[in-house]
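**Q** I need the structure of the sequence given here:
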Amino acid sequence: MTHRTRSSRASRVARIVAAALLAAGLTACGGSDDSAPESGAADTAEAVPDQAGGYGPAPAPGSTAEQEAESVTATLVDFAVELDEDSFSAGTHEFTVVNDGGSTHDLVVERDGETVAAVEAMDPGGSTTLTVALEPGEYVLYCSIANHRAMGMETTIRVT
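**A** Modelled structure (predicted):
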């Protein structure tokens, strides 16, 4: 009987430890998944290219880079990407992305065939912000949902 009690206690402790490790792992992952945000939910997406060309964190709140971020509105309609700016200088830009279309849309910022930044799919009426550092060059902003890009939902910008 003593053997069963120790075995049962050890088994219970092992389950508790396993549950704690699982919870810690999920917390460390931030609960993130690839699903789209709730309908019309406001969200903030931030991606800034790092020195190696990958993604790095956005500027820290209150930093010089954030204070100098240029604000741009990108309006997604069926089937176009409309920007309220037509000239872009190198630096940090904060895009307010608004879905004014009747379909679900997202926005991808691409340079030389590589994704620089993106926002998740938004239902009609949704909006989000995207902070991205743009280096000199040519970028394409487009919707990657279904065949929206092929239907003309893209625009090219030149950053000087």
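
**Q** every contact and neighbour count from this point should use C-alpha atoms.
**A** Fine.

**Q** name the element residue 10 belongs to?
**A** helix 2-29 (DSSP states H and E).

**Q** check the offset of that helix from the chain's centre.
**A** 35 Å (CA atoms, centre = their mean, to the nearest Å).

**Q** one more, please, to line up against the first structure:
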Amino acid sequence: MKSMKLTIAAALAFSTLGLVGCGTDPTETIAGSNIDASVVSNKITGSVQEWKVNVSAQTAEAGEVIFAMANFGSIQHEFLVTKTSYDPGKSPIGANNRFDEEDKGLTVVDEIPEWAVNESKVLKINLEAGTYELLCNIEGHYANGMHTTFTVVPSDESSTESTTDSTVPEAEAVSNDITGSVQEWAVGVSAHEAKAGDVKFTMENQGTIPHEFIIVKTDFEPGKIPLGADNRFDEEGEGVFVPGEISEWNPGTTGTVTLKLDPGKYQLLCNIAGHYANGMFAQLTVS
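**A** Next comes the predicted model:
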């Protein structure tokens, strides 16, 4: 990923809140009034912005829950996971226009501290069964509506929806015309081998947020490219070579790229912060 800012900055030229041609961020149709309350997922995508918190599911099973959150606002926000006994939006607000995070009626389990506009962060957290609020507690933000409910159920009371279902066809033995998909958190391709020369990739974004598709020549094992402090790997770092990519593109759309590839081992992946670490990669061998 060259920069998340390029894609979203361009989108903001067309919409005050989100993506090109949509008028909203890609999680809004999922996390708004049309959300399917029956969806149970422990891999959540979403966004924070003025003045709301959107998530792709509002129920998870007890255990590890992964939140991949983008800041689609115009100012910095934070993302708190709060176990609470209060009704949604009713945590008592103090004189500083924030609620007391030490209040006996709630527990701040973990958080993503304030982060910059047009960037994404990932939070992995173990949650017990109970009622939670996902929110921003910067002065005035909670009171203005930056919160949403979240329920964690015991793991034996529901069936977690798969987040890696895909319409990718069965893998061919060898192909230089590869189709596939990216989504949270998987990369699926129709072939894992190609001949040296021109290789065409046609990839659909079946996820709920923008993704990218990077072709990386590397001898690192799949999923083992070293990550930096920003939860991405250095695309100009030692041991990796990026011959090309499909830059970030929107959910429900298709991107293509044709590259001349030399023999070697490759990884096909998304390098947006946290996406590679969460499993968005696939292998390709060129002979």
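
**Q** any idea what the TM-score is?
**A** With the length set by TM-score structural alignment, normalised by the length of structure 1, the two chains reach a TM-score of 0.57; 100 aligned residues with a CA RMSD of 2.1 Å.

**Q** chain neighbours aside, what residue packs nearest to the counterpart of residue 80 of structure 1 in structure 2?
**A** In structure 2, the residue matched to residue 80 of structure 1 (TM-score structural alignment) is residue 186. Of all residues not flanking residue 186 of structure 2 in the chain, residue 280 sits nearest, at 4.4 Å (CA to CA, 6 or more residues apart in numbering).

**Q** what do we get in structure 1 for that neighbour?
**A** The equivalent of residue 280 of structure 2 in structure 1 is residue 153 (alignment by TM-score structural alignment).

**Q** check residue 255 of structure 2 too.
**A** Checking TM-score structural alignment: residue 255 of structure 2 goes with residue 128.

**Q** now do residue 197 of structure 2
**A** In structure 1, residue 197 of structure 2 lands on residue 91 (TM-score structural alignment).

**Q** wait, that match sits on residue 160?
**A** No. With contacts counted by CA atoms under 8 Å, residue 91 of structure 1 stays clear of residue 160, the gap being 9.5 Å.

**Q** tell me which of these two has more neighbours.
**A** residue 91 (17 against 13; other CA atoms under 10 Å).

**Q** continuing past the helix or strand harbouring residue 123 of structure 2, what's the next helix or strand?
**A** Per DSSP H and E: residue 123 of structure 2 is located in strand 120-127. Next helix or strand after strand 120-127 of structure 2 toward the C-terminus (DSSP H and E): strand 130-135.

**Q** structure 1: matching residues for that following strand?
**A** Using TM-score structural alignment, strand 130-135 of structure 2 pairs with nothing in structure 1.

**Q** that older thread, what residues are shared contacts of residue 91 and residue 160 of structure 1?
**A** Common contacts of residue 91 of structure 1 and residue 160 (CA atoms under 8 Å, 6 or more residues apart in numbering): residue 135.

**Q** now name the helix or strand holding residue 268 of structure 2.
**A** strand 264-269.

**Q** so which elements touch that strand?
**A** Counting contacts by 3 or more CA pairs under 8 Å, 6 or more residues apart in numbering; DSSP states H and E, strand 264-269 of structure 2 is packed against strand 211-218, strand 281-286.

**Q** could you check the angle strand 281-286 makes with the longest one?
**A** To tie it back to what came earlier, the one meant is strand 211-218 of structure 2. Strand 211-218 of structure 2 runs at 50 degrees relative to strand 281-286, counting by axes from the mean of the first three to the mean of the last three CA atoms, to 10 degrees.
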